[in-house]
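K.L.:
Provided below are the primary sequence and the corresponding predicted coordinates.
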Amino acid sequence: MIKNYFVVAIRNLMRKKLYTFINVFGLGLGLACCILMALFVKHEWSRDQFHENHDQMFRLVAQRVQSDGKAIPFNIWDTVYPLLVVDELKDEILGIEQVCAFMRHTRSKITRGKKSFRSAMGFVSGDFFAMFTFPFLSGDPTTALDQPDGIVITETIAHKFFGGVQNYNALIGQALSIKNKLFVVTGVMADVPTTSSLQFDVLVSTKAEKGFGLVRHYHDASAWIFVQIGETNASQALDDLNHWPKKEKLREEIFKTSFNFILQPLTDVYWNTDIPNHYGPQGNPTGVYILWGLAWLVLLIACSNFISLSVAESSGRAKEVGLRKVVGANRGQIIQQFWSEALVLSFLGLLVGTALTEILLPVFNGFVHQKLTLAYFDDWWVLLLLLGIVGLIAGSYPALVLSRFQPVLAMKGEARPGGRNLLTRTLIILQYAASIALIIGTGIMIQQQDYVRNKNLGFNEEQVAIIKTNRQLAKPYKEAIVNDSRIEGVTITDRTLTTESGYSWSNYSLPDGSIVEIKVIGVDVDYLSTLEIPLLAGRNFSEDHPTDRDKAVLINETLAKQLSLENPVGKTLAGFGRNGVKDPVVIGIVHDFHIKSLHNRIEPLALLMENYKYGPFLLIRMRPGQIFETIEMLKSTWEKVAPNMPFELSFLDENLNRQYANEVYWFRVLSHSALVAVLLSCLGLFGLASLAVARRTKEIGIRKVLGASVHHVMWLFSRDFIKLLLVANIIAYPVAYWMMNQWLTNFAYRIELGIGVFGIAGILTLIVALLTVNFQTLKAARRNPVDALRDE
């Protein structure tokens, strides 16, 4: 009997190719989108959980405390500590079972013979491999970095330097060179999983200090510290940490203020956006929840479309139901028949969905910058669960409706789905409300991105190249290129204006007694002219004033206002200092300019002459129209000045745009979700139009006999759907307004929400919906009325 149900189901579906195609494609598209987003969500939620003892591992974080006892936002330095701490914690704090340090170096040049690659290098110490269970392909993780010249490489690096490796054991003892220092391969590990908060290509021991600037003093904050604590000892260990005698030493040497230790779970490192994660990617928990919600929204829309189309098609199958009941079929058998069809459709939809997933997965991976795969053997139960849920939900309503038909009425063609199909109409309203809200969100994101692109940042970022250098090469290279006719300006600085964190800072007491955190940038005399930053008062730094290097400071408008002085120029910033500069005199005030993205308000800023804590970097303004020739000149000059260093050039405007990569990502997510939602909603509307036409076939025939035109019949149906869309707009507008207003709060500088984008979204969906409805009603309006009234 069950076999017969499925045979009949397949025959029925093959007879109605259009409905079958729409149902299968709609379900397939919905399932594909759901599977893709579910794969990403699963990947994100599994961050750092592959380590065996991840639930007992913590990152050591400091929370600075003001004099009034209020905790202030985390700074990047609140997450790093001296390497010396590793040697002391395990011995002095009870409950800490393991402790290690991790510090990721900049991408370093690794050489073997004529092969040379730049790779992310990490320095580790202590019990790193005892805590972090990265899989090894060769070597002993417990002893791999015991020797100072040992190096552990990943599988990818092994293939880069040693070709198609078959036996990784053969690589043990091979030599690699970093900064003219030889290292011996002591281990080969699998590539670091993309779900790891720590990302690196090679690892060396912190014992390899020479040439890398690693020191072991309390004034050096350089490494993340991870601890592993027994399940019942976390609270006691934290209490011991906050009463640790060495804590006072850290306060004096690093934080310069009172602080408390915090134990941040390893699995929170990726997710906690309040604490900087400068050694790896930063997660967006809200975004993942939104994506998970969108996945279910798309799947529900696909299922509701199936219901709409099945109910619409039920009018044409009333006689079939009546005939089955006449020959003895009971209601349960009819329900099983329609469930069989639903399951067949669901299975076909699942096949189409998995095929679309495989086709779209490479594109989606590029979109989310991951390497996701659909593991059929690992996730088979998920696919079967989706198949069962979709089949039962999508088949239940039409099966229950059709099975209630009376045989006599069904044979006469008078049986129709009862009521005004409130469920189907409700589903259409909710689908279009979601579609309209997504379209509005996409439009507002476009407006905000346009605002960000055109906002005056206070400096000219066009045609400015950034070259990373060091203190020894910065001035010689600048002198070698500054007089070239293709160069309009060159400056040396320790910040590139393209990062959100890591700025040097100094606390300063304002006249009203409050404390302000002043960001500090080291610059040279050509900084303002190269970036075209206006000087509002006073003078610029000058080589003619030798004391400018340790006794002068330029401040921005924001700091000048907070000083509450009528004319700050000439005044001394008593108590302010950095890197040897103490109590400098304000020699000038510069126009406010953005040193961070527009997510942040302009902060108090001080510029110090040739006081470089980082870098430094060269900012080079090129003459327009000669960019490629200028780059070649810069490269050839670099090879003469620094033949042993890689030439690293990027552009300021491109780096500034990368600050909004997250917004671009969510714009793509929202716009693609809106496109899929509109497409699926149109399929649902097509089903509702089919249902309406089927229920009112005789009415259309009578109206045409009485003289109604095609346009009159089309308007008769369109006005009902216009009402549904008006209700959808009423629901969508406040939801979209709240949703996007919340999103815009991430920006300190933002657009104001206007009615334009709301109106455009409503009109756009109305046009698309009417085209969908009229495609179906036009066929009904052109039919011969005799065909509609033949049974009368």
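P.N.:
Thanks, I have it. Given the structure is predicted, the values throughout are model-derived calculations rather than measurements. Residues are numbered from 1 along each chain as shown.

K.L.:
When you work out contacts or count neighbours from here on, use the C-alpha atoms and nothing else.
P.N.:
OK.

K.L.:
which helix in the chain runs the most residues?
P.N.:
helix 331-368 (DSSP state H).

K.L.:
what's downstream of that helix, the next helix or strand?
P.N.:
helix 376-402 (DSSP states H and E).

K.L.:
Off-centre distance for that following helix?
P.N.:
Between the centre of helix 376-402 and the centre of its host chain there is 31 Å, according to CA atoms, centre = their mean, to the nearest Å.

K.L.:
Now it: buried residues?
P.N.:
Buried residues in helix 376-402, defined by neighbour count with 16 or more other CA atoms under 10 Å: 386-388, 390-400, 402.

K.L.:
Same question for stretch 190-208.
P.N.:
Here stretch 190-208 shows 191-192, 194-208 as buried, counting by 16+ other CA under 10 Å.

K.L.:
Repeat that for stretch 513-525.
P.N.:
Of all the residues in stretch 513-525, those buried under the rule 16+ other CA under 10 Å are V516, I518, K519, V520, I521, G522, V523, D524, V525.

K.L.:
I'd guessed the last one sits against D544; true?
P.N.:
Right, the one you point to is V525. No - the pair V525 / D544 is not scored as a contact, 10.5 Å apart, by CA atoms under 8 Å.

K.L.:
Can you give me the distance of the residue nearest the centre of the chain to R750?
P.N.:
Nearest to the geometric centre of the chain sits N662, at 5.0 Å (CA atoms, centre = their mean). Separation of N662 from R750 (CA to CA, to the nearest Å) stands at 16 Å.

K.L.:
Second structure for comparison follows:
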Amino acid sequence: MRIAREFVQNFKRFKTAGILNVVGLSVAFAAFAVIVIQLSFQEGYDRFHKNADRIFRMELLFPMNLQYAAFGPTPIGGLLKDQSPLVDDYFIIANSHQSVFLKKKADGTTDKFKAPINSATASFADMLGINVLEGDARQALTEPDMLMLPQSFARTWFEDGSAVGKQISSGGKVYTVAAVYEDMPLNSIFKNTCYTRFVEQEEWGNWDGQIFVLAANSDRDALQQQVNNLKIETLDQIFEGLHKKEQMEQEGKSYLRVSPLTDIFYDNTVIYDTSDKGNRRNAAVMLAVGILIILIAGINFVNFSMSLAPTRMKSINTQKVLGATVMTLRLRLLGEAVVYTCVAFLLSLGILQLFSMSGLSGLFSMSLAPANHGLLLGGVAGLAVLLGIIAGIYPAFYVTSFEPAVVLKGSFVMTPKGIRLRNGLMAFQFVISIVLITCTLIMGNQYRFMQHYSLGYQTENIAWMILDDKIEKNQEALISEVTAIPGVLDYTFSDYVPGNDFVSSSGTELDGEAIQLDRIGVYKNFLDFFGMTLVKGDNFSASNLSGYQLIMNETAIQKQPVLDRYFGRNIPQDIVGNGQFIGVVNDIHYMSLRKPVAPLVLLCSAGQEYSYMFFKIAGGDVSQTIRQIRHVYEHLAPEGIFELHFLDDSLQQKYESEKRLMQVVSLMGGIAIVLALVGVYGLIIFNAQYRRKEIGIRKVNGATESQIMFLLNKSFFRLLFFSFIVACPVAWYAMSRWLEGFSYKTPIYWWIFLVAGVITLIIALFTISWQSWKAATENPVKALKTE
């Protein structure tokens, strides 16, 4: 109670320092809590499943490039269960796709719902421990035309009671709901979608499923060793036929790689992986910023405690004279520091609640409401107590360590040791500020670089829509009606939308060499529509589309020269549709800039059906043009759901993770910078307080205000220059490592470091000069009297 009473008294006595202390600490704790919650969400990916530590994904070595792929031939699952004693069970899951579901209502009208649908084998729900609320999950995943729905879908689609036994149609097929499951947490690679059965086939050529196994224990190495010892003749034949087995053995790779379910989120080395992906570098950046914020808050606490030392010294020594022991006084001061951090933590909960209700909370992947994170916030509370103890130890020992005679003389305040400590703390604050500003500027530069990088094709004023199954089969009617719309300048079709990192790919052997090509089916005017440039050969010819025509990119020829031998001829393998190789197009960045340009073939043939239609829209009344396109769509596909997207917008959405990271680092970095400068402000107060007598004497002897300000400021700006020299290589190293995660990245320009230094200088100049001006303009008589 006494500690609390002294805290209140000292808070009232030193209001400015008290308010800055509590506000700074509470903001720091709230910011750190936000970062911890986000990182905990990411680290918790798929750890909540019943058998999470015993579930592994089988990643198959792709024979063309000897990289591990997320998808593989489905017979692998049964083979592993039969031949590996450590494999208790397995399931296979396919990639989801969007579908329109139709539900007939009693009044004869139809409700439409657009949702993803996926297929999985029977053990999917049992192995993951999915909580089935009603119905039979195994029935849904083993019998034809059955569905397993998440609870969120069931409530929306069937408001009039239980969903089990109800029917809903999609793609001309009528499904019966066999089970409803409780929605899984969002931090999972398995999404809350509709699930239906996956039909396993003895087909080794189609890699269309992800294979997960349930092991007898969590020993990954033991399972990997057992898998390595399996004899899989079909894979032997595939790799030997492509002359890859010897290379595979030289590189020490096996056909199958065992990957723990809980590691998949952060593993970016797997190709053809459609699951959510995190980035360890980004997580490290966020954690580093969070730790810096806590460090800064602790340093600020020490700064303000030291700045109050002269004022509190006489009171402390009076208590010594009255019989209080040094240890008692130190414990009181330490307890007061802990009270400060605990009060700040309680205030941080209110800040966190307000933040969770603001628009800024959208930068994060989950709810930030404190009520949802009791355990994590308990850990932050423990950190607050620990910070109070650590940050309170030095001031407590410092203030009680001087003899009364020294205190009365006042010489203790400017000891070389104390000066070095304060200068070190200030330099640390400046270094952090410069590093954070530099990192924020470079991240922003990378984001803008990706936004404006030349992709090699046109993106402006281009819209696209997904085609309903009925429209796909009625292409001529669609073209006829769309071309009658005045605002549509041109159109084309494709089975792929540029910017998507998951593109169909195939591999085979050609003249004894293994080749691999990403493949995109396109309409005859695709190149002209997107403004792509032919390097050699001919464009697709509408008059000669009796079979497939093939156009490859430059990378395909450069990396796989065997293809160039077939220029102008038919390539017989199925990989390219058994078509004629007629041209080479310039390289375009058809995937995001995270991925390097890969070998690509564009295929075109008469009567080909496509998944997407693209429009070049005039810049006049765009909304009217969209309404007319909607009318055409709804006329030709009354059961479909119309959605039109602009290509430049959808391309920008591919970089949302980089944008969000930049915004988070900017937000948290801004907080850290403000806290750092608040700490600098505290040190300036400290310095000015101890030099009041010197300032008064100099003014009495004729020193001007500008001379006094120069005297007080020169050491700070010398420290700032030193901090800039230290901060530049630190920031350069951190950002060089971060940029390694991009295939295409901005240079780190020298002027960014200069800008960061100038920004810090300007902020510090205002902060320091304000307090220096106050000290320089104080009446010298007042300063000398108080001394």
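P.N.:
Now that the structure is in, tell me what you want to look at. Just so you know, these numbers come straight off a predicted model, no measurement behind them.

K.L.:
re the thing from before, wait, which of the buried residues of stretch 513-525 of the first structure is closest to L680 of the first structure?
P.N.:
Closest approach between these and L680 of the first structure, by CA to CA: K519, at 50.6 Å.

K.L.:
Okay, and that closest one sits in which element?
P.N.:
strand 515-523.

K.L.:
Pull the residues that contact that strand.
P.N.:
491-495, 503-510, 559, 603-613 (CA atoms under 8 Å, 6 or more residues apart in numbering).

K.L.:
Repeat the analysis, applying 6 Å as the threshold.
P.N.:
Strand 515-523 of the first structure has contacts (CA atoms under 6 Å, 6 or more residues apart in numbering) with 492-494, 504-509, 604-612.

K.L.:
post-alignment, that strand versus the second structure, mean distance?
P.N.:
The superposed strand 515-523 of the first structure is, by mean CA distance after the TM-score superposition for the first structure, a mean 3.1 Å from where its aligned residues fall in the second structure.

K.L.:
Moving C-terminal from that strand, which element do we reach first?
P.N.:
helix 527-531.

K.L.:
mean per-residue distance, the helix or strand that that following helix is followed by to the second structure?
P.N.:
Using DSSP H and E, the helix or strand that follows helix 527-531 of the first structure towards the C-terminus is strand 535-538. Here the mean offset of strand 535-538 of the first structure against the second structure after fitting is 3.3 Å, by mean CA distance after the TM-score superposition for the first structure.

K.L.:
which other helices and strands contact strand 535-538 of the first structure?
P.N.:
strand 585-590 (3 or more CA pairs under 6 Å, 6 or more residues apart in numbering; DSSP states H and E).

K.L.:
Quick one: distance of the helix or strand following the strand it packs on to the chain centre.
P.N.:
Scanning forward in sequence from strand 585-590 of the first structure by DSSP H and E, the next helix or strand is strand 605-609. Distance of strand 605-609 of the first structure from its chain centroid, counting by CA atoms, centre = their mean, is 33 Å.

K.L.:
do stretch 463-477 of the second structure as well
P.N.:
Per CA atoms, centre = their mean, the centroid offset for stretch 463-477 of the second structure relative to its chain is 34 Å.

K.L.:
What's the match for G122 of the first structure in the second structure?
P.N.:
By TM-score structural alignment, G122 of the first structure lines up with N118 in the second structure.

K.L.:
Kindly report the same for E752 of the first structure.
P.N.:
Using TM-score structural alignment as the criterion, E752 of the first structure maps onto P747 of the second structure.
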